[in-house]
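S.K.: Mind looking at a prediction? Sequence and model below.
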Amino acid sequence: MNSPIKVLVVDDSAFMRKMIAEMLSAEKDILVVDKARNGQEAVEKTKMLKPDVITLDVEMPVMSGLDALKIIMRESPTKVIMVSSITKSGAEATIKAMEFGAFDFISKPSGSISLDIDKVKNHLIKLVRLAGSVKTNKITNRKTEVPMLARTSIKSDNQGSAAEMVVAVGTSTGGPKALQALLTRLPEDFPHPILIVQHMPKGFTKSLSERLDHLSRIKVKEAEDGELIKKGVAYIAPGGYHLTIRKIGTSVAIQLEHKALVNGHRPSVDVLFQSIASQRIKRAVAIVMTGMGQDGKKGLIELHDAVPLTVLAESEATSVVFGMPKAVIESGLVDEVKDLDQIAQTLLKYC
């Protein structure tokens, strides 16, 4: 029998510590080894107890979750799941936490003290189990440094309307850092629009877009309903909405849809790929990076049948979770499998 996943629960709220510990302890394969009230205690107990996974509140006194995360990832690298309130400051800190090496995050449904934390119970347990199955070096070894060579301009013969070619990207767990590695390597004159689905709840995608826009040469923004897509702009689907497109003459407009979850997600990669297929865009590049599940595989098959298509997938070596990339590779439709730091350069080859 496998050893249980050892978890350290960190939150300044006694209520939240108790609730999270109880929901995790109810699972036979999870062992809560201790609880901590602030970031300083988290750092100390991580060194002493060496947990497999930490649930870490973002906003705490004495030492914040973000400051604690930096120290933990430097001194005692561990899989960390951030627990964040859906506030602007909480979302911004959570996005930075992803950048600093957090495995993933869950959102508190109603702020810092929440009686409906049970809403996230299943998702938290799923993430803890997933984190427990991933080697720590999958988190610590991901490279996002940008080589200066990749920042140079590119020459492209395809300088037509946005309807001629689109790049569609799908990612989930580990995605924020993967998107950073991809987008920051693209030159500011990148000649095509980029449509992105990152599995993330409402309230966090705007902060992700703003952070990536700050770091990148190209413009990155949260997609807005009805806007016409432009070359050299990356559009991230807002949490809670499917990202679809429709052609208007030679232009392409974004349509956000609040329809049913697909593969347990809204936004869904399948929905994005299927939408591009239905609009008969002249050419597309699809990129599938780290994430759990198979979202994107079904849509990719439809996209392949409808549009001249190039497909890139992230390698198992650099994927935090090799679920979504593996699923599309198994479809037999992937043209190239690349490590994370090679995906942008490979994409430029097809522009």
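M.R.: Received the coordinates, thanks.
S.K.: from here on, contacts and neighbour counts on C-alpha atoms
M.R.: OK.
S.K.: What separation do you get for residue 320 and residue 194?
M.R.: 22 Å (CA to CA, to the nearest Å).
S.K.: out of these two, which sits in the busier spot?
M.R.: Comparing residue 320 with residue 194 by other CA atoms under 10 Å, the one with more neighbours is residue 320, at 30 against 24.
S.K.: Can you give me every residue that contacts that one?
M.R.: Residue 320 is in contact with 134, 138-139, 173-174, 290-291, counting by CA atoms under 8 Å, 6 or more residues apart in numbering.
S.K.: Secondary structure, neighbour count and distance to residue 345 for those - can I get that in TSV?
M.R.: Below are those laid out as TSV (DSSP: H, G, I helix; E, B strand; the rest coil; neighbours: other CA atoms under 10 Å; distance: CA to CA, whole Å):
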residue	secondary structure	neighbour count	distance to residue 345
134	coil	16	27
138	helix	18	22
139	helix	26	22
173	coil	28	22
174	coil	26	20
290	coil	29	18
291	strand	24	21
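S.K.: before we go on, here's another structure to hold up against the first:
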Amino acid sequence: MKGIRVLVIDDSAFMRKMITDILDEDSRLTVIGTARNGEDGLRKIRELSPDVVTLDIEMPIMDGLDCLQQIMKDTPLPVVMLSSLTAQGAESTMKAMEYGAIDFIQKPSGAISLDIETIQEEITKKVFEAANVNVERLITQHKEETSTIPFTPKKTKLLQQKSLKKLIAIGASTGGPRALQKVLMQLPEDLPAPVLIVQHMPQGFTKSLANRLNTLCQVHVKEAENGEVLQKGTVYIAPGDFHMTVRKVGMSLAIQLSQTPERLGHRPSVDVMFESLLGLNNYETYAIVLTGMGSDGARGLEMLKKKSEHVVALAESSESSVVYGMPKAAFQTNQVDHVVHLNDVTNTVMKLIGE
């Protein structure tokens, strides 16, 4: 028997067959069963005890969101969602990430994607990676969030060094939407800095992420647009499939979006964003690496620390990271100033800004 046991839940017999064939081609994975809807899926989970579940969002009888919530309540385990790129599909995907899904796969051409084989590598990679994710940390974060929402932090008047402007830049991947929600919800409305975020996510989904976070936060959260000038108290999320960098425009900074080649398989890339901040010596820059698979952000952070003045580097601790890949790679550069539990990231940054 191969190592990682997978259950495939999808209402389409064609999709169940195709996903099963794709996963079974990977020597590390084996599909132990399939289910045609959420109710059937919950029954199969109890019978088969899979290591990972792939779960379609749109299904009759019991859809993917209801099924996911039940899974996380009864038998928490890694779930990878399959989603169609529609406005509703993107919104449902953001809800799935909130409910505890590890990651999601965008179907290339709708609910029944005849060309699903074109994303074979992505499917096997994400399912394999999901098996190594700390689900308990996701569950703990969810309980903490649901107990504090709506969250209204005390407004604080922040002391600023008049000589230096402030800039916060954050990179995240697997587990990132949850982590970003935790960090951003605690930022005060009078934040004296713009916030740049690269979250690994496909085109079309980053806008839904930004819109959702904007409804929860005191700061303004939006998907970044090419050419816009950075404003204090605004959070800019890089659009999927676009690198986000900054360039000087007079005394200000403006966003520049591009589709230059991927970096470490990513576009947007945290490294590319961090590298664009080199030489901003009239800024105090806070570079933060949160949960995620891989090492994106480490090289850019190292360059920032070595070649720019007034840079403070933070990495999420292993204790709170859903996936301790990106933060670990950042830590291993020996350039990280603060290793911080997710719950303390915002407070740490705000104290540093106020010093």
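M.R.: Everything's here; your move. Given the structure is predicted, the values throughout are model-derived calculations rather than measurements.
S.K.: re the thing from before, can I get the contacts of residue 320 of the first structure in TSV with distance to residue 181 of the first structure?
M.R.: Listed next are the contacts of residue 320 of the first structure as TSV, based on distance: CA to CA, whole Å:
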residue	distance to residue 181 of the first structure
134	20
138	15
139	14
173	14
174	11
290	12
291	15
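S.K.: among the residues you listed, which recur in the second structure?
M.R.: Checked against the second structure using both residues aligned by TM-score structural alignment, their matches' CA atoms under 8 Å, the contacts of residue 320 of the first structure keep these contacts: 134, 138-139, 173-174, 290-291.
S.K.: And residue 95 of the first structure, how far from residue 126 of the first structure?
M.R.: 20 Å.
S.K.: If you could redo that for residue 215 of the first structure, that was the one I meant.
M.R.: Taking CA to CA, one finds residue 215 of the first structure at 31 Å from residue 126 of the first structure.
S.K.: same question, residue 5 of the first structure
M.R.: 12 Å.
S.K.: Next: residue 80 of the first structure.
M.R.: Taking CA to CA, one finds residue 80 of the first structure at 14 Å from residue 126 of the first structure.
S.K.: okay, the two: which has more neighbours?
M.R.: Ranked by neighbour count (other CA under 10 Å), residue 80 of the first structure and residue 126 place residue 80 first, with 28 against 12.
S.K.: hey, where'd the helices end up in the stretch 251-355 of the second structure?
M.R.: Taking DSSP state H, counting those that start in this stretch, the helices of the stretch 251-355 of the second structure run over residues 270-275, 298-307, 326-331, 345-354.
S.K.: got it, and the stretch 1-150 of the first structure?
M.R.: Counting by DSSP H, counting those that start in this stretch, the stretch 1-150 of the first structure has helices at residues 14-25, 39-49, 65-75, 88-100, 121-133, 137-140.
S.K.: Specify the angle between the fourth one and helix 65-75 in degrees.
M.R.: Looking back up the chat, that one is helix 88-100 of the first structure. Here helix 88-100 of the first structure runs at 10 degrees with respect to helix 65-75, directions being taken by axes from the mean of the first three to the mean of the last three CA atoms, to 10 degrees.
S.K.: neighbours around the closest residue to residue 300 of the second structure other than its chain neighbours, how many?
M.R.: Spatial nearest neighbour of residue 300 of the second structure, excluding adjacent residues (CA to CA, 6 or more residues apart in numbering): residue 271 at 4.3 Å. Other residues within reach of residue 271 of the second structure, judged by other CA under 10 Å, total 25.
S.K.: Go ahead and confirm residue 271 of the second structure touches residue 294.
M.R.: No: counting by CA atoms under 8 Å, residue 271 of the second structure does not reach residue 294; the two are 12.0 Å apart.
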